[in-house]
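Student: Sequence first, predicted coordinates after that:
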Amino acid sequence: MGGDKIKKDKRQKREDYRAAMRSQEGISELPRKKFYRQRAHANPFSDHQLIYPPHPDQMDWSSLYPDYVVDDEPQDQHTPAPETPSDQQDLAPLRPKRISKDVEVADIGCGFGGLLIALGPTMPETLILGLEIRVSVTQFVEDRIKALRAQDQDTKLYRNVGVLRANTMKFLPNFFRKGQLAKVFICFPDPHFKTRKHKQRIVSTTLNAEYAYVLRPGGVVYTITDVPDLHEWMVQHLDAHPSFERVSEAEQEADPCVAIMRTETEEGKKVERHKGQKYVALFKRLEDPAW
């Protein structure tokens, strides 16, 4: 009984801290990770009660990138509004606010946001999105971005970075149009060692077709892991897909995003501390063949 009470008190303390962080506007204190702890793994096949748009054009990005919102031109005062029954007006879907740019970089399974925060200032003209399935981890990244934006009011850093709770194994094409993305990062994904769980790996024959769909020709899938078996799996499956070809090692090492990917993720830093090895592979999206 005593142990249960301690766990309950700790859980309540974490919830109170997160609620306080999210209720304060303009707070510049970085969130503390210990108050956002969650299980390391989530079953992507479970029903997580996620909210997702039926179509990418219906996604409202304005809350993630408020600095890029475009104000629609006001309706001419002399133009009468269309006559629509009130009940139809109530049922009509709200048109999402437009932003001036499309998201072009996606970090799938962004974890605690290390890669996002490092990429933001190095790609200031590009909108970057982290996708994470775990609730508390997503909240941590949201609060981290909010605090960093508050700290950098003058430089306007981190306005191009956002995070979204999503299950990319199910809903990736709901958020991105065909050919929208220039880069997709898959950093230290769950290896799912057991053979019966290989179907949960984020790189697979089916999912690679979705990456090919959302990536533009010339776009790149970045993969990194410290598990040799998983590295071989990802290389094998991406190599086998007709829409991808592997980037040469010389071109790979010349890409500045590779150095950031190696050193700035939380998992990458953990591997560094334990003197582990990191395995990197990049794959370029090919042009679609002529019909």
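Tutor: All right, it came through fine. Just so we're clear, the structure is a prediction, and the values are computed from it rather than from any experiment. Numbering: from 1, shown residues only.

Student: can we go C-alpha only for contacts and neighbour counts from here?
Tutor: Will do.

Student: Quick one: the strands in the stretch 101-250 of the chain, in order.
Tutor: Secondary structure of the stretch 101-250 of the chain (DSSP state E, counting those that start in this stretch): strands located at 103-108, 127-132, 161-165, 181-187, 215-225, 244-246.

Student: Could you dump these into CSV with mean neighbour count added?
Tutor: Conversion of the strands of the stretch 101-250 of the chain to CSV gives the following (neighbours: other C-alpha atoms under 10 Å):
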stretch, mean neighbour count
strand 103-108, 22
strand 127-132, 24
strand 161-165, 22
strand 181-187, 22
strand 215-225, 22
strand 244-246, 19
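
Student: Identify whichever of those strands lies nearest to Leu50.
Tutor: Comparing the strands of the stretch 101-250 of the chain by their distance to Leu50 (C-alpha to C-alpha), the top pick is strand 161-165, with 7.6 Å.

Student: Pull the residues that contact stretch 218-225.
Tutor: Outside stretch 218-225, the residues that touch it by C-alpha atoms under 8 Å, 6 or more residues apart in numbering are 181-189, 211, 231, 234, 258, 261-262, 278-287.

Student: Which strand or helix spans Asp47?
Tutor: Here Asp47 sits in a region with no helix or strand, counting by DSSP states H and E.

Student: if I look at it, how far off is Glu232?
Tutor: Going from Asp47 to Glu232 by C-alpha to C-alpha, to the nearest Å gives 30 Å.

Student: does Tyr36 really touch Val141, like I thought?
Tutor: No: contact criterion C-alpha atoms under 8 Å: Tyr36 and Val141 do not qualify, at 9.7 Å.

Student: Same drill for those two, tell me which one is more crowded.
Tutor: A side-by-side neighbour count of Tyr36 and Val141, using other C-alpha atoms under 10 Å, places Val141 first with 26 against 20.

Student: List the residues that contact that one.
Tutor: Phe112, Gly113, Val163.

Student: want to compare, so here's the second one:
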Amino acid sequence: MFSCFNYKFEMLGKIGRPDASSSKMARFRHRPHANPLADNDFQFPCTGPDEFPFDLYYPVWRKQRNAGAQEGHFDIVDIGCGYGDFVRNVSLAFPDLLTVGLELRDIPVVLGQQALLDGRANGQNENAAILRCNVMKHLPRLLARQSIKFFTIMFPDPQFKASHARRRVISPQLLSEYAYYLIPGGFLLICSDLRDLYLYIHSTIAAHPFFCEVQVKEISGSDNDSHAIETILQLMDRTADAERHMRKDADKTVYKAVFRCTKPELTM
């Protein structure tokens, strides 16, 4: 069972690891890639969406949230969040939206959580958290159906080998699962610095019956949707991956796309 001690070990990253402070990140060595088909030997904080300990991960936000803020559900889910640059930035841009970043590798999770705690010490990032999560196995435990407004997938691992195709976070099977968790009319936003990978991702999503590509100017609905998507697309350029790409690669393009979930509303 998940306990407060386990929460502190994961969230603070300090118990038994005194080098986990944000000023000593260089001491950490981490894997650049992980195998989602094998990396599952770790504790997850809940067995179902109703059991997630929001009071532990978002203690201040739960007390100070606006009356219109959604209770008990996430608004923005960043899949493969890495060290959480986007999670921290988007939580500042939308303080009334509950944001969670999901990452499989353990050390980026610890360092990302520590960076969030550093922000919270300054009264920021109260609406953000980072979890160690295998999205191929844990999403049913974490997310309620038709509850997510925005999914973001940024700079995913290419998994170029044919034998690694099942590890990709964009596949017809996973897209059906993402559509299940998105509210009708919710959005999936993607970006990549690799053109061939972007074209593969784009074609895979475009071929799925529950998603259609939209341009920001075409978004019908509230002005908040258009503003939120524009902001998210801008924040994609402020991640460590984007900045590294702009600094080192000859092609400075970050390829982006927005897809709307077109599934019918589930009433059962």
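Tutor: Looks like it came in fine. Fair warning: this is a prediction, and the values are worked out from it, not measured in the lab.

Student: before we move on, the earlier item: just the buried residues out of the contacts of stretch 218-225 of structure 1, in ChimeraX syntax.
Tutor: Provided next is the ChimeraX selection string for whichever of the contacts of stretch 218-225 of structure 1 are buried by 16 or more other C-alpha atoms under 10 Å:
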select :181,182,183,184,185,186,187,188,189,211,231,234,258,261,262,278,280,281,282,283,284,285,286
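
Student: Please say which position in structure 1 Tyr57 of structure 2 maps to.
Tutor: With TM-score structural alignment as the criterion, Tyr57 of structure 2 lines up with Leu64 in structure 1.

Student: Which residue of Asp47 and Glu232 of structure 1 possesses the greater neighbour count?
Tutor: Neighbour tally, Asp47 of structure 1 and Glu232, criterion other C-alpha under 10 Å: the higher count belongs to Glu232, 12 against 8.

Student: Need the counterpart of the more buried one in structure 2.
Tutor: The alignment partner of Glu232 of structure 1 in structure 2, by TM-score structural alignment, is Leu199.

Student: Please enumerate the helices of the stretch 151-291 of structure 1.
Tutor: Applying DSSP state H, counting those that start in this stretch to the stretch 151-291 of structure 1 gives helices spanning 168-175, 205-214, 228-240, 249-254, 256-264, 266-273.

Student: just the ones you listed: most buried one?
Tutor: Highest mean neighbour count of those: helix 205-214, a mean of 19 (counted as mean count of other C-alpha atoms under 10 Å).

Student: quick one, that one and strand 215-225 angle?
Tutor: 130 degrees (axes from the mean of the first three to the mean of the last three C-alpha atoms, to 10 degrees).

Student: by how many degrees do helix 205-214 of structure 1 and strand 103-108 diverge?
Tutor: For helix 205-214 of structure 1 against strand 103-108, the angle by the same axes, to 10 degrees is 160 degrees.

Student: So which bit of structure 2 is helix 205-214 of structure 1 matched to?
Tutor: Residues 172-181 of structure 2 are where helix 205-214 of structure 1 lands, counting by TM-score structural alignment.

Student: what's the answer for stretch 162-176 of structure 1, then?
Tutor: Using TM-score structural alignment, stretch 162-176 of structure 1 pairs with 129-143 in structure 2.

Student: surely Met136 of structure 2 meets Ala38?
Tutor: No: with contact defined as C-alpha under 8 Å, Met136 of structure 2 does not count as touching Ala38 (10.6 Å).

Student: what do we get in structure 2 for Gln12 of structure 1?
Tutor: Using TM-score structural alignment, Gln12 of structure 1 pairs with nothing in structure 2.

Student: scratch that, Arg273 of structure 1 is what I was asking about
Tutor: By TM-score structural alignment, Arg273 of structure 1 lines up with Arg247.

Student: State the distance from its match to Thr239 of structure 2.
Tutor: Separation of Arg247 of structure 2 from Thr239 of structure 2 (C-alpha to C-alpha) stands at 12 Å.

Student: Leaving out chain neighbours, which residue sits closest to the counterpart of Phe112 of structure 1 in structure 2?
Tutor: Taking TM-score structural alignment, Phe112 of structure 1 has Tyr83 as its aligned residue in structure 2. Nearest non-adjacent residue to Tyr83 of structure 2, counting by C-alpha to C-alpha, 6 or more residues apart in numbering: Gly112, 4.5 Å away.

Student: And the helices in the stretch 1-150 of structure 1?
Tutor: Ranges of helices in the stretch 1-150 of structure 1, per DSSP H, counting those that start in this stretch, are 2-23, 86-91, 114-122, 135-151.

Student: nearest to Arg32 of structure 1, of the ones you listed?
Tutor: Closest of the helices of the stretch 1-150 of structure 1 to Arg32 of structure 1 is helix 135-151, at 8.2 Å (criterion: C-alpha to C-alpha).
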